[in-house]
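**Student:** no sequence on this one, just coordinates:
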C-alpha cells in the first residue's frame, strides 16, 4: 500500500469512530506499526487535519477535513456511479438531479485517471416501476422529514378505504415497486408504513412533531428488530 493510500485509509478509519481511538487500535486495523500510525497522524496534522489526542490516551478527528486530491478506489468509483444512476432512475426528479450534480462535483476534483472511471463505468441500472401520480409529493415529504414537520394525509388502504391521518414522518424507503414512508401515526398511536402512491392528499403542518427524529428512528428500528426476532424464534419452533 502506498503512503498516500495509507493516509486515506487512516482518515477513513478515524471517521468510523465517534470517540477517541487508540493508536494501537488504528495500527491493528491498518496492519502497520504503532510508530507508523504516529508518524502518519503527524503528517495529516501538517496537512490541516484537526486531530486531537495523544499517545496512550487516544485520538479523534474533527469533521470537515478532506485529504487532497480526493481519492477513491476503483470499487468506490463504481459504487458512486451505480448509486447515482439508481437514484436518478428510481427517485423523484429533484433528488435524481441532485445525484447527477453530486457526481459532476466529484468528477471535477478527481485526478484524470480516476475521472475516466466515472465516464467508463459499465455498471447499469435495469428498468423499474415509474413513479405513480400520487408520488409527485415525494420532494415535499422529504422536506417534511428533514424539518421534522407533521403531515396531514388522506390515505387509501389496499381496499380503497380512505382515512385522514396525522403522521410524523421519520424516513422514506425506496423500493422498486413502491416508495414507503416510515412514520408515527397519531390515529393508531404507533409506527406505521404508508405507501406514497396511496396518499390522495397531503398538507405540511406549520409545527414540528414533539420528539426528535433520531429518537423516533431508533424506536422504530428497535420495534422492527423485535418483530424480526419474534418471527425468527417462531419459525424455529
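**Tutor:** Yep, that arrived. Everything numeric in this text was worked out from a predicted model, so none of it was measured.
**Student:** C-alpha only now, for contacts and for neighbours.
**Tutor:** Noted.
**Student:** Please report the distance of residue 79 from residue 23.
**Tutor:** Note on residue 79: its distance to residue 23, by Cα to Cα, to the nearest Å, is 30 Å.
**Student:** so how far is stretch 191-208 off the chain centroid?
**Tutor:** 22 Å (Cα atoms, centre = their mean, to the nearest Å).
**Student:** From start to finish, how long is it in a straight line?
**Tutor:** Across stretch 191-208, the terminal residues are separated by 17 Å (Cα to Cα).
**Student:** ok, and for that stretch, which residues are buried?
**Tutor:** Judged by neighbour count (16 or more other Cα atoms under 10 Å), stretch 191-208 contains these buried residues: 191-200, 202, 204, 208.
**Student:** so can I have a markdown table of those residues showing distance to residue 14?
**Tutor:** Converted to a markdown table, these look like this (distance: Cα to Cα, whole Å):
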| residue | distance to residue 14 |
| --- | --- |
| 191 | 35 |
| 192 | 36 |
| 193 | 36 |
| 194 | 38 |
| 195 | 38 |
| 196 | 38 |
| 197 | 41 |
| 198 | 43 |
| 199 | 43 |
| 200 | 46 |
| 202 | 42 |
| 204 | 39 |
| 208 | 34 |
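**Student:** mind giving me a markdown table with these and columns for distance to residue 124 and secondary structure?
**Tutor:** Below are the buried residues of stretch 191-208 laid out as a markdown table (distance: Cα to Cα, whole Å; DSSP: H, G, I helix; E, B strand; the rest coil):
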| residue | distance to residue 124 | secondary structure |
| --- | --- | --- |
| 191 | 35 | strand |
| 192 | 33 | strand |
| 193 | 30 | strand |
| 194 | 29 | strand |
| 195 | 27 | strand |
| 196 | 26 | helix |
| 197 | 26 | helix |
| 198 | 30 | helix |
| 199 | 31 | strand |
| 200 | 33 | strand |
| 202 | 34 | strand |
| 204 | 36 | strand |
| 208 | 40 | strand |
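**Student:** here comes the other one, which I'd like you to weigh against the first:
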C-alpha cells in the first residue's frame, strides 16, 4: 500500500482500539518496520491527530474532531479550496491560520490528479473590505457559539452610544463589508444584530443558553431573517 493508505489504515486501527497499542503490534499489522511506525505517528500528529503515548508504552488516539477517510471528485476539491481561500483572505487571524492548516492537511493526503488540482487551482477569492475586527473578540465569540453559552459585551451603536449587554449568540453572518452577530439581547428582550467591529469587549459566560441554539436559530429565521436589521 502507499504511505497515504498506510497512514489512513494506522489512523483507523488507533481509532478502533480503546487501549494503547504498541509500535511493535502496529508494525506487525501494517507489515512495516517499527521505525516506520514512529515516523507515521509523527506525521499524523503533525496533521492534527491527537495521539497520546510514546515508544515502549503504546499509542492511543484521543477522541475528537477527526474525519474518517474521504475521497473527493475534482469539482468538490475545487469547491473546498475556493472556500478555504476565501476564509484565508477575509476572516480573522485564527480562522485564516486554520484555513492554511486545512489546505496543508488536504494536500498531505491526496495524490496524483487531486494534488495537481490543489497545487494548480486557478479559482481565487478576492479580499472583502471588512471593517477591522479584534482577533480576541472574534475568537471568544466563536467559543460562546460552540459552547452554546451566554456572553457579556459592551457595544457601540450607530449613534456612538455605548451599552453593556447580556446576549444569547446564535450565528455570524459575513456580509459584503461587515461581519454581523445575530443574538437574543436580554436588554432589549428581542433578537438583535450587532456588527463585530462595534463590539468593544466580549466575554463568554459560564451560563448555558436557556434553549438549544438550533431552536433559537430557527426562531430567528422565522421571526427576523426577512426583516430589516437594526443596531447597524
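**Tutor:** Cool, the structure landed. As the structure is a prediction and not an experimental result, all values here were calculated from the model.
**Student:** quick revisit: out of the buried residues of stretch 191-208 of the first structure, which is nearest to residue 111 of the first structure?
**Tutor:** The shortest approach to residue 111 of the first structure among these belongs to residue 196, at 40.9 Å (Cα to Cα).
**Student:** Just to check, the closest one is in contact with residue 178?
**Tutor:** Yes. Shown here, residue 196 of the first structure and residue 178 form a contact pair, counting by Cα atoms under 8 Å, at 7.4 Å.
**Student:** got the contact list for the longest helix seen in the first structure?
**Tutor:** With secondary structure taken from DSSP state H, the first structure has its longest helix at helix 213-236. Residues from elsewhere that reach helix 213-236 of the first structure (Cα atoms under 8 Å, 6 or more residues apart in numbering): 145, 148, 170, 171, 191.
**Student:** can you pick the most crowded of those residues?
**Tutor:** Taking other Cα atoms under 10 Å as the neighbour criterion, residue 170 ranks highest of those with 25 neighbours.
**Student:** would you say it is within a strand?
**Tutor:** Yes. Remark: residue 170 of the first structure belongs to a strand, assigned using DSSP: H, G, I helix; E, B strand; the rest coil.
**Student:** OK, contacts around it?
**Tutor:** The contact partners of residue 170 of the first structure, by Cα under 8 Å, 6+ apart, come to 145, 148, 181, 182, 183, 184, 213, 216, 217.
**Student:** Neighbours of the third one, how many?
**Tutor:** So that's residue 181 of the first structure. When neighbours are defined as other Cα under 10 Å, residue 181 of the first structure has 23 of them.
**Student:** Hmm, it is touching residue 195, no?
**Tutor:** Yes. Using Cα under 8 Å, residue 181 of the first structure is in contact with residue 195, at 6.3 Å.
**Student:** buried sites along the longest helix of the first structure?
**Tutor:** Buried residues in helix 213-236 of the first structure, counted by 16+ other Cα under 10 Å: 213, 216, 217, 220.
**Student:** and if you look at stretch 163-182 of the first structure?
**Tutor:** With burial defined by 16+ other Cα under 10 Å, the residues of stretch 163-182 of the first structure counted as buried are 165-172, 178-182.
**Student:** same question, stretch 5-12 of the second structure
**Tutor:** Buried, per 16+ other Cα under 10 Å, within stretch 5-12 of the second structure: 6, 7, 8, 9, 10, 11.
**Student:** Looking at those, which are in helices?
**Tutor:** Here DSSP H is the test, and the buried residues of stretch 5-12 of the second structure give 6, 7, 8, 9, 10, 11 as lying in helices.
**Student:** quick one: which of the residues you listed is nearest residue 43 of the second structure?
**Tutor:** Nearest member of those to residue 43 of the second structure, counting by Cα to Cα, is residue 7, at 8.3 Å.
**Student:** what's that closest one in contact with, if anything?
**Tutor:** Residue 7 of the second structure sits next to 40, 44 when contact means Cα under 8 Å, 6+ apart.
**Student:** any idea how far it is from residue 14 of the second structure?
**Tutor:** Distance from residue 7 of the second structure to residue 14 of the second structure, counting by Cα to Cα: 11 Å.
**Student:** Please apply the same query to residue 128 of the second structure.
**Tutor:** The value you get for residue 128 of the second structure to residue 14 of the second structure, if Cα to Cα is used, is 42 Å.
**Student:** For those two, indicate the residue with more neighbours.
**Tutor:** Applying other Cα under 10 Å to residue 128 of the second structure and residue 14 shows that residue 14 carries more neighbours, namely 19 against 15.
**Student:** Would you agree that one is in contact with residue 52?
**Tutor:** No. Contact criterion Cα under 8 Å: residue 14 of the second structure and residue 52 do not qualify, at 10.4 Å.
**Student:** any residues in contact with both of those two?
**Tutor:** Contacts common to residue 14 of the second structure and residue 52, judged by Cα under 8 Å, 6+ apart, are 59, 60, 61.
**Student:** Quick one: mark the members of these that sit in strands.
**Tutor:** If you go by DSSP state E, those have 59, 60, 61 in strands.
**Student:** could these go into JSON lines alongside distance to residue 138 of the second structure and neighbour count?
**Tutor:** As requested, those are exported to JSON lines (distance: Cα to Cα, whole Å; neighbours: other Cα atoms under 10 Å):
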{"residue": "59", "distance to residue 138 of the second structure": "35", "neighbour count": "20"}
{"residue": "60", "distance to residue 138 of the second structure": "33", "neighbour count": "22"}
{"residue": "61", "distance to residue 138 of the second structure": "30", "neighbour count": "22"}
